[in-house]
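A.B. asks: Starting from these lines, generate the structure:
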Amino acid sequence: MSMLEGGGRSGGPGRMAGLTADGLSVSARCVVGGLFVAMGLSKALDPVDFLKLVRQYELIEASVGLNLIAVVLPWFELFCGVLLLAGVAVRGTAVVSLGMLMPFSLVVWDRARGLHESLGGPFCGIRFDCGCGAGEVAICHKLAENAVLMLCSAWLLGAGGRRWCLWPALFRGRG
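C.D. replies: All right, here's what the predicted structure looks like:
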């Protein structure tokens, strides 16, 4: 292997590209995982308040379903965040995080659109507690944040870098 192909002691372009991809994967895991841990924990510590916020979207009528969401979802978010931070099942957890972020972003956008129609004013001036765990947020900031989280999750789904992942260490030498 030549120096240009990433061989040799100094690394080379191939090695640098690998480090950059690994660095992006670690960064994406830290961003998505860290936010999922923080937001999941804030909701898990006050499930009654989270239940009230979930009710405002009027997606589910049954109180049992709402209660289940208010109790289970924060712990599931926390679990997914820990998996990402630890580097366990990164691609699978990236799929799950996309599966949570996409519908959440759509209902937040829909609620903001409804508030915009009824209140008027600039769309980006709309602020409300969307239920993410961060309190009252500016809608454009929240939608941009969710877009970044979805891009990070999509990167993890495609790249799946293994640097600083616990998963390969757990199963090294098996199979």
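A.B. asks: Please count neighbours and contacts with C-alpha atoms only from this point.
C.D. replies: Fine.
A.B. asks: Kindly confirm my reading that residue 60 is in a strand.
C.D. replies: No: secondary structure of residue 60 (DSSP: H, G, I helix; E, B strand; the rest coil): coil, not part of a strand.
A.B. asks: how about the helices in the chain?
C.D. replies: Listed in chain order, the helices found in the chain under DSSP state H are 13-44, 47-55, 63-86, 90-119, 139-159, 166-170.
A.B. asks: If we go by neighbour counts, what in stretch 17-26 is buried?
C.D. replies: Buried residues in stretch 17-26, counted by 16 or more other C-alpha atoms under 10 Å: 21-26.
A.B. asks: try stretch 67-84
C.D. replies: 67, 69-71, 73-84.
A.B. asks: Pick the one among these closest to residue 49.
C.D. replies: Taking C-alpha to C-alpha as the measure, residue 70 is the one of the buried residues of stretch 67-84 closest to residue 49, at 8.8 Å.
A.B. asks: measure the closest residue to that closest one other than its chain neighbours to residue 39 for me?
C.D. replies: Spatial nearest neighbour of residue 70, chain neighbours left out: residue 51 (5.0 Å); criterion: C-alpha to C-alpha, 6 or more residues apart in numbering. Separation of residue 51 from residue 39 (C-alpha to C-alpha, to the nearest Å): 14 Å.
A.B. asks: check contacts around the residue most central in space within the chain.
C.D. replies: Central residue of the chain (C-alpha atoms, centre = their mean): residue 32, 4.1 Å from the mean position. Residue 32 makes contacts with 81, 84, 149, 152-153, as judged by C-alpha atoms under 8 Å, 6 or more residues apart in numbering.
A.B. asks: hmm, try it at 7 Å
C.D. replies: When contacts are counted by C-alpha atoms under 7 Å, 6 or more residues apart in numbering, residue 32 touches 81, 149, 152.
A.B. asks: Tell me how far it lies from residue 78.
C.D. replies: 11 Å.
A.B. asks: here's the other one to compare against:
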Amino acid sequence: MGRIAVRQRLCAGQNLLGRVQRLVFRRKPRGERKRKEFLERVVKLAEKLSRLPFLFLFRFILGLVFLYASLGKVLDPQTFAENLLAYRIFSSALVVRYLAVTLPWIEWFCGIFLILGLFVRSVSILASGLLLAFGVAMSSAMIRGLEINCGCFTNAHEVVSSFTLLRDSLFLVMSLVVLFSRVDSFTLQNFIARKKQRSDVLE
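C.D. replies: So this is what the prediction gives:
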């Protein structure tokens, strides 16, 4: 009886071990399949987004926003420098003057390249960084209770508020959508790439 009981326990243990092993080895392929399916869905979604007109609209609107925002600052960097000083972030007047001259031109180039659809990925990274920096600066001013001109568009007086912060956040979301989606079909860089492919085929 004792031997039979031992054998039964050994058999039961082996059966249990076999079940555990089967469960473990079954889970791995399922996990891998799920990961592959998820990645395939992401790729398909990116492809669908790249064909949708709203991606072109996001890029075009952002380009217009940056272009319009740069014009007054390029023409009057002194007023923009005063707006930057009002944030009380930079202690050096030299740094402020440098930013007042360079930032508007960076905005201008971002606007032009976004509208035309050139270097879209790189410009979207730069645009997102600028919008994030503007948002952080405005949040800091609001926390400290500063009632100052945000210096967002041209040199029109517009006090930093929840509205200006919300608007900046909306533009940031649009910029991130453009950044993380495939470049839309209505860009100059895609047109140049297609033209080059055709010429290569003809040769």
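A.B. asks: what stretch of the second structure lies opposite stretch 141-155 of the first structure in the alignment?
C.D. replies: Alignment of stretch 141-155 of the first structure against the second structure: residues 163-177, by TM-score structural alignment.
A.B. asks: with the first structure superposed, average distance for that stretch?
C.D. replies: On superposition with the first structure, the mean distance recorded for stretch 163-177 of the second structure (mean C-alpha distance after the TM-score superposition for the first structure) is 0.7 Å.
A.B. asks: outside of that stretch, which residues touch it?
C.D. replies: Contacts to stretch 163-177 of the second structure, defined as C-alpha under 7 Å, 6+ apart, come from residues 58, 62, 124, 127-128, 131-132, 135, 138.
A.B. asks: hmm, back to that, how about the contacts of residue 32 of the first structure in TSV, adding distance to residue 44 of the first structure?
C.D. replies: TSV is the format used below for these (distance: C-alpha to C-alpha, whole Å):
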residue	distance to residue 44 of the first structure
81	13
149	20
152	24
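A.B. asks: from these, which is closest to residue 161 of the first structure?
C.D. replies: Nearest to residue 161 of the first structure among the contacts of residue 32 of the first structure: residue 152, at 12.3 Å, using C-alpha to C-alpha.
A.B. asks: quick one: that closest one and residue 45 of the first structure, what's the gap?
C.D. replies: 26 Å.
A.B. asks: More neighbours: the two, which one.
C.D. replies: residue 152 (23 against 13; other C-alpha atoms under 10 Å).
A.B. asks: so can I have CSV of the buried residues of stretch 17-26 of the first structure showing distance to residue 55 of the first structure?
C.D. replies: CSV is the format used below for these (distance: C-alpha to C-alpha, whole Å):
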residue, distance to residue 55 of the first structure
21, 41
22, 40
23, 39
24, 37
25, 35
26, 35
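A.B. asks: re earlier: what's the counterpart of the residue nearest to the centre of the first structure in the second structure?
C.D. replies: Aligned partner of residue 32 of the first structure by TM-score structural alignment: residue 62.
A.B. asks: repeat for residue 61 of the first structure
C.D. replies: Matched by TM-score structural alignment, residue 61 of the first structure corresponds to residue 91 in the second structure.
A.B. asks: again, but for residue 42 of the first structure
C.D. replies: Residue 42 of the first structure maps onto residue 72 in the second structure, by TM-score structural alignment.
A.B. asks: how deep is that match tucked in, by neighbour count?
C.D. replies: The burial count for residue 72 of the second structure: 19, using other C-alpha under 10 Å.
A.B. asks: What of residue 14 of the second structure?
C.D. replies: Neighbours around residue 14 of the second structure, by other C-alpha under 10 Å: 12.
A.B. asks: And what about it, helix, strand or coil?
C.D. replies: Assigned by three-state DSSP, the conformation of residue 14 of the second structure is helix.
A.B. asks: repeat for the one 10 residues further on
C.D. replies: Using three-state DSSP as the criterion, the local structure at residue 24 of the second structure reads helix.
A.B. asks: Tell me which residue of the first structure matches up with it.
C.D. replies: For residue 24 of the second structure, no residue is aligned by TM-score structural alignment.
A.B. asks: how far away is the closest residue to residue 60 of the first structure other than its chain neighbours from residue 54 of the first structure?
C.D. replies: Among residues not flanking residue 60 of the first structure along the chain, residue 66 sits closest, at 6.6 Å (C-alpha to C-alpha, 6+ apart). Remark: distance between residue 66 of the first structure and residue 54 of the first structure (C-alpha to C-alpha) = 7 Å.
A.B. asks: And for residue 141 of the first structure, the neighbour number?
C.D. replies: For residue 141 of the first structure, using other C-alpha under 10 Å, the count is 12.
A.B. asks: With residue 11 of the second structure instead?
C.D. replies: With other C-alpha under 10 Å as criterion, residue 11 of the second structure counts 12.
A.B. asks: what's the answer for residue 132 of the first structure, then?
C.D. replies: 22.
A.B. asks: Return the residue of the second structure aligned against it.
C.D. replies: Aligned by TM-score structural alignment, residue 132 of the first structure pairs with residue 152 of the second structure.
A.B. asks: residues in contact with its match?
C.D. replies: So residue 152 of the second structure contacts residue 69 (C-alpha under 7 Å, 6+ apart).
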